[in-house]
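**Student:** from the sequence below, what's the structure:
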Amino acid sequence: MTKSLLFIASLLFILTSCKEGSVDKTERSGEPDVYNVEDDNAKMNQAMVNAKNSIDEFKNALASDNPSFEYFTIKQKFNADGGAEHIWVGDIQLIDNDFMGIVANEPVYTSEVKLGDTITVNSANISDWMYYDDGEVVGGYTIRVIRDALSPEEQAQFDAENGLLFK
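**Tutor:** Okay, the predicted model is just below:
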């Protein structure tokens, strides 16, 4: 569990969670920044649709017990004052066709969950998923939207700081 939580903490240097309805960045002392994305952002909304439409790929990979696959995480939308907050849930397990995991980010806007809570993921509120396949990111649709908006230099820095390899 600790290894996965450390991975998620380092992974989310740029995108810890998203709050719908705004465009600014929330900086937190000792925590990764949170980038707020407008709820009508077409690229982000399409990324969330793509994630939902491909959740079976994630489920099959999780159930495969492939030793090359690791760090399974799901991003879930939670209600927050004035909108919603999307938070990563790590250490994902599939139990009776439900995803269960541990809240891996310190919430900024929602009081529905807190860091370290064990939850059953609400499938209707999944906004992203990802895992590593031999060190390469699979999924991570919303992360890719943020990453794609960076300059090539910023992308290289982001990848190096977080150990990310994108296919």
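
**Student:** for the rest of this, base every contact and every neighbour count on C-alpha atoms.
**Tutor:** OK.

**Student:** number of nearby residues for the residue nearest to Thr110 when sequence neighbours are not counted?
**Tutor:** Spatial nearest neighbour of Thr110, chain neighbours left out: Ala80 (4.3 Å); criterion: C-alpha to C-alpha, 6 or more residues apart in numbering. Residues near Ala80, counting by other C-alpha atoms under 10 Å, number 17.

**Student:** same check, this time on Val137
**Tutor:** A count of neighbours around Val137, defined by other C-alpha under 10 Å, yields 20.

**Student:** pretty sure it belongs to a helix, no?
**Tutor:** No - counting by DSSP: H, G, I helix; E, B strand; the rest coil, Val137 is not part of a helix but strand.

**Student:** from Asn97, how far out is the nearest residue to it once chain neighbours are set aside?
**Tutor:** Spatial nearest neighbour of Val137, chain neighbours left out: Phe166 (5.2 Å); criterion: C-alpha to C-alpha, 6+ apart. Counting by C-alpha to C-alpha, to the nearest Å, the separation of Phe166 from Asn97 is 28 Å.

**Student:** to check against the first, give me the structure of this:
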Amino acid sequence: MQKFAMLLAIALAAPVAAHAQSQPTPKTTPRPAHDRIVDVAKGDPEMQAAIAKARAELPGFFARSAAPQSGDSYFLVKYNLTPQGTAEFIWAEVIAHKGDTTIARLINNPRAPGFAKGQQVTVRNADIIDWGYVKNGVMQGNYTTRILLPHMAPAEAAALRRAYGW
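**Tutor:** Next up, the predicted model:
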């Protein structure tokens, strides 16, 4: 059965310190030396449903990111960094969005050569599989991460739930 890698959103805790001074963010968790990757079977029905839900709600996400409400911060998108090769789904923080294009900054440490954490990327809306943002300290969206939680060690999943206010 073919698999593809999903970079786990545990890396979202890494940039928290930069945001914590002025905006509410998820509670921090110890930062691993590398980003956690969870492999999921290609076509997994739960993951496909999570992706469909995120894509259906994408217009609302971009409307919210364009006009954040009090307590909103840290707007993210998840997309396939390497669509021509083995899939590597990765999170990036939204810098700007216009039309069907998002300019974002990678927040995970990519496996793929030629990419680096912090690198600015251009992402087409059609390539986005998930989104998330923090609302009053609680992570919103992040549907693919929610599907990955049962595939993690219980302590790791519990730490992530606490970090995201779930």
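
**Student:** sorry, back to before: ok, the residue nearest to Val137 of structure 1 - contacts?
**Tutor:** Taking C-alpha atoms under 8 Å, 6 or more residues apart in numbering, we find Phe166 of structure 1 in contact with 136-138.

**Student:** just those now: which is nearest Ser64 of structure 1?
**Tutor:** Nearest to Ser64 of structure 1, judged by C-alpha to C-alpha, of the contacts of Phe166 of structure 1 is Val138 at 14.6 Å.

**Student:** residue in structure 2 matching that closest one?
**Tutor:** In structure 2, the residue paired with Val138 of structure 1 according to TM-score structural alignment is Gln140.

**Student:** repeat that for Pro32 of structure 1.
**Tutor:** Aligned by TM-score structural alignment, Pro32 of structure 1 pairs with Asp35 of structure 2.

**Student:** that match: what secondary structure?
**Tutor:** Under three-state DSSP, Asp35 of structure 2 comes out as coil.

**Student:** how about the nearest residue in space to Ile128 of structure 2 that is not next to it in sequence, secondary structure?
**Tutor:** In space, and not counting its chain neighbours, Ile128 of structure 2 is closest to Tyr79: 4.5 Å by C-alpha to C-alpha, 6+ apart. Using three-state DSSP, the structure places Tyr79 of structure 2 in strand.

**Student:** from Ala54 of structure 2, how far out is Tyr79 of structure 2?
**Tutor:** On the measure of C-alpha to C-alpha, Tyr79 of structure 2 and Ala54 of structure 2 end up 11 Å apart.

**Student:** which neighbours do those two share?
**Tutor:** Residues touching both Tyr79 of structure 2 and Ala54 by C-alpha under 8 Å, 6+ apart: 129-130.

**Student:** looking at it, the match of Val138 of structure 1 is touching Arg161, isn't it?
**Tutor:** No - using C-alpha atoms under 8 Å, Gln140 of structure 2 is not in contact with Arg161, being 11.9 Å away.

**Student:** show me the strands in structure 2, by range?
**Tutor:** 3-7, 37-41, 72-80, 88-98, 101-106, 120-124, 128-135, 138-141 (DSSP state E).

**Student:** would you turn those into JSON lines with distance to Gly114 of structure 2?
**Tutor:** Below are the strands of structure 2 laid out as JSON lines (distance: least, C-alpha to C-alpha, whole Å):
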{"stretch": "strand 3-7", "distance to Gly114 of structure 2": "17"}
{"stretch": "strand 37-41", "distance to Gly114 of structure 2": "19"}
{"stretch": "strand 72-80", "distance to Gly114 of structure 2": "14"}
{"stretch": "strand 88-98", "distance to Gly114 of structure 2": "13"}
{"stretch": "strand 101-106", "distance to Gly114 of structure 2": "12"}
{"stretch": "strand 120-124", "distance to Gly114 of structure 2": "12"}
{"stretch": "strand 128-135", "distance to Gly114 of structure 2": "20"}
{"stretch": "strand 138-141", "distance to Gly114 of structure 2": "29"}
